[in-house]
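Enquirer: need a structure here:
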Amino acid sequence: MTKTRVLTGITTTGTPHLGNYVGAIRPAIAASQDPNVQSYYFLADFHALIKCQDPKRVQESRREIAATWLALGLDTDNAIFYRQSDIPEIPELTWMLSCVCAKGLMNRAHAYKAAVAENEEAGNQDPDKGITMGLFGYPVLMAADILMFNANKVPVGRDQIQHIEMARDMAGRFNHLFKNNFFTLPEAVVDDKVAVLNGLDGRKMSKSYNNTIPLFVAEKKLLKLVRKIKTNSLEPGEPKDPDTCTLFQIYSAFASAEEAEAMRQEYANGIGWGDAKNRLFEYLNEQLREPRERYQALMEDPGHIESVLMKGAERARAEAAPTMDRLRQAVGLGRFV
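Expert: Purely as a prediction, here's the structure:
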């Protein structure tokens, strides 16, 4: 039976936090263990250069993210885990797709339109001020990531659906121009049941808001951050609404259904905010203790991380290289003999 191909990219511009784990890492690792699925997970470090020109931050983020996924149990014998920048066929395919992609399609990309709108609101005479070709054309790079491995499904948030549709457009155009089904048309997979955690200030946990709790922060720092989580002014003994509380939201994302229900009763009984924060810290700290230790060991052994990623790159290139040979031949760039 042919396995379903599922591909996920992780942008390497920040330190993984609790929201990343609950919303993306945990479900992805679970899905990678499905014997009917061939999973591709890659560090999207070319994409990172669009947003970040701090080489130390990009380099450190790549190591942190790789160590995080490995510490949390990613099975690299099953899943193919690699760095985007280790696959030279990706930028080559990006150029081929650029040559069949209509500029008008890129003009409609959400990120580009938002950047233009910001310039217009600021009164800039040049609507493209500060916009790089990386930002403008990154949907083509994303299409190359997906189409290189003929992914059937790509788990994304709703804001990324447009990019999967663009990848389908480029794949269909290429197939039509060169008269063969070179590329599978990928499907976006949006799981509305995936949890979205709030951060310290009650907004969505995001490095853009500087309100995150890093996944493997040291124990003392974890306690300090949990104590900073915003709550209301209700006193101990007064019933509290768990459904509007960031503390309860984070707790229930990690706890079992029975544990969450017991905590819900504590809220009805009027648990004090100090006690609620201590309970959350103790629960998180216990849940994360073992993976944190594995993470720290991996961070101290970059050679091991490197070897895992290079093995993943070898497996990825074993597919990408013959694919590009076929595509070069199709567009007229094949060897003469």
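Enquirer: Please make it C-alpha for all contacts and neighbour counts, starting now.
Expert: Noted.
Enquirer: who's in contact with Ala67?
Expert: By C-alpha atoms under 8 Å, 6 or more residues apart in numbering, Ala67 lies in contact with Tyr295, Leu298, Met299, Ile305.
Enquirer: Narrow these to those that are buried.
Expert: By neighbour count, with 16 or more other C-alpha atoms under 10 Å, the contacts of Ala67 hold Tyr295, Leu298, Met299, Ile305 as buried.
Enquirer: State the distance from the closest residue to the third one other than its chain neighbours to Ile25.
Expert: Put plainly, it is Met299. The shortest distance from Met299 to any non-neighbouring residue, by C-alpha to C-alpha, 6 or more residues apart in numbering, is to Ala67 (6.4 Å). The gap separating Ala67 from Ile25 is 12 Å, by C-alpha to C-alpha, to the nearest Å.
Enquirer: Please apply the same query to Phe174.
Expert: From Phe174 over to Ile25 the distance is 33 Å, taken as C-alpha to C-alpha.
Enquirer: Here is a second sequence; please produce its structure as well for comparison:
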Amino acid sequence: MSDTTVTPPVTPNANFKPRIFSGIQPSGNLTLGNYLGALKRFAQKQDEGIETIYCLVDMHAITVWQDPEALRRQTREAAAAFIASGVDPSKSILFNQSQVGAHAELAWLFNCTARLGWMNRMTQFKDKAGKNAEKASLGLYAYPALMAADILLYHATMVPVGEDQKQHVELTRDIANKFNHDFGVDFFPEPEPLIEGAATRVMSLRDGSKKMSKSDPSDASRINLTDDADTIAKKFRKARTDAEPLPETVDGLSERPEARNLVNIYAALADMTSAQVVAEFAGKGFGDFKPALADLAVDKLAPISTEMKRLMDDVTEIDRILGKGAEQADAIARPIVEKTYDIMGMVRSR
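Expert: Modelled structure (predicted):
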């Protein structure tokens, strides 16, 4: 027998407690895309034995000007959507970002860690600033460092994201890696993106090549979580489709973006695979499929809109939940940011 000891390779997160963090901007009118791509999965994750922390990132929202009253209402409405979608404040930490000051503190420290070249490669700033980049806020340019702070402030090891958000998790990993390397520590984990499910990217009901968006001028392009049962059914029945019946296999949807989108939505709502949906409806036209999808969507989504309305009728409970969540979040975040100061050489004498 060999006397050589073989040391297993060390993974970047081996020394960190498994923990999930994710956040959503409270910019109003959360949609079916937010539910299937985020909220539904958030609720599922809290029952998998992993600590879950969910945040309404109101500090990200102000990278563009926000009406103060609208921001307050939208933050509470987003909290109501989390709760109505099954996120249980007794199982998960739910809070709004601005109530935990350590987010802004760590973001500044990461501003001094991240490199300009990294920021210049971030596609979302280019998309949001467009041709008026010179008039955009500094916050809009630097917000990926705040996003990294949101995640690493809790030593999160996993981040549920859509495909279009993977770049931010990659930047977060770069910042964690550089900080650890610069100071010779193993202090921040390198979080992994969690991309799961049949409809992680839900497309417009009017154009299957575009993501479902709350900013689309056409309300018919999306299902809002505040839509009532009749509105949900009407929008699905009027969703754009083609004239062909559903194919025998998923491969037959490859050049049919609207059909593929509706099949993916059905699959995600029913906890099925897209292949199972296609097998069930193969050969049937959209005259059969869309009413079935509408009925399924009403069954799943109407209770959410009803509960959101109930919660918003008296926001006292929402504010209490967010306040308690902020206290829980701060209890995790404060020691981590204090240790970060210490690692960087800041005198901490009070």
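Enquirer: returning to what we had before: now the contacts of Ala67 of the first structure as TSV including secondary structure?
Expert: Output for those, formatted as TSV (DSSP: H, G, I helix; E, B strand; the rest coil):
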residue	secondary structure
Tyr295	helix
Leu298	helix
Met299	helix
Ile305	helix
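Enquirer: Between those, which sits nearest Gly157 of the first structure?
Expert: Gly157 of the first structure lies nearest to Tyr295 out of those, by C-alpha to C-alpha, at 26.8 Å.
Enquirer: Next, whichever residue in the second structure pairs up with Val6 of the first structure: secondary structure please.
Expert: Superposed on the second structure with TM-score structural alignment, Val6 of the first structure falls opposite Ile20. When classified by three-state DSSP, Ile20 of the second structure comes out as strand.
Enquirer: ok, Ile20 of the second structure - how many residues close by?
Expert: Using other C-alpha atoms under 10 Å, Ile20 of the second structure has 26 neighbouring residues.
Enquirer: Excluding sequence neighbours, find me the nearest residue to the residue mapped onto Ala114 of the second structure from the first structure.
Expert: Under the alignment (TM-score structural alignment), Ala114 of the second structure maps onto Cys101 of the first structure. Spatial nearest neighbour of Cys101 of the first structure, chain neighbours left out: Met170 (5.9 Å); criterion: C-alpha to C-alpha, 6+ apart.
Enquirer: can you pull the contacts of the one you found?
Expert: Met170 of the first structure touches Leu97, Val100, Cys101, Ala143, counting by C-alpha under 8 Å, 6+ apart.
Enquirer: Which helix or which strand is home to it?
Expert: helix 161-177 (DSSP states H and E).
Enquirer: Show where the next helix or strand after that helix falls in the second structure, residue numbers please.
Expert: As assigned by DSSP H and E, the chain's next helix or strand after helix 161-177 of the first structure is strand 187-189. Here strand 187-189 of the first structure aligns to the second structure at residues 192-194, judged by TM-score structural alignment.
Enquirer: Do you have the strands of the first structure handy? List them.
Expert: 4-11, 37-44, 80-83, 153-155, 187-189 (DSSP state E).
Enquirer: number of nearby residues for the aligned residue in the second structure for Gly312 of the first structure?
Expert: Using TM-score structural alignment as the criterion, the counterpart of Gly312 of the first structure in the second structure is Gly325. Number of residues near Gly325 of the second structure (other C-alpha under 10 Å) recorded here: 24.
Enquirer: ok, now the one 3 residues further on?
Expert: Counted with other C-alpha under 10 Å, the burial measure for Gln328 of the second structure works out to 17 neighbours.
Enquirer: Might one say that it is in contact with Ile93?
Expert: Yes. Shown here, Gln328 of the second structure and Ile93 form a contact pair, counting by C-alpha atoms under 8 Å, at 6.8 Å.
Enquirer: For the residue lying closest to Ala188 of the first structure once chain neighbours are set aside, give its distance to Leu185 of the first structure.
Expert: Setting aside the residues directly before and after it, Ala188 of the first structure is nearest to Val154 in space (C-alpha to C-alpha, 6+ apart), at 5.0 Å. According to C-alpha to C-alpha, Val154 of the first structure stands 11 Å off from Leu185 of the first structure.
Enquirer: Also Leu284 of the first structure?
Expert: Taken as C-alpha to C-alpha, the span from Leu284 of the first structure to Leu185 of the first structure is 41 Å.
Enquirer: Excluding its own residues, what touches stretch 27-46 of the second structure? List them.
Expert: The contact list for stretch 27-46 of the second structure (C-alpha under 8 Å, 6+ apart) reads 52, 61, 71, 74-75, 77-78, 81-82, 85-88, 91-92, 160-162, 197, 199-203, 212-214, 222-226, 265, 268-269.
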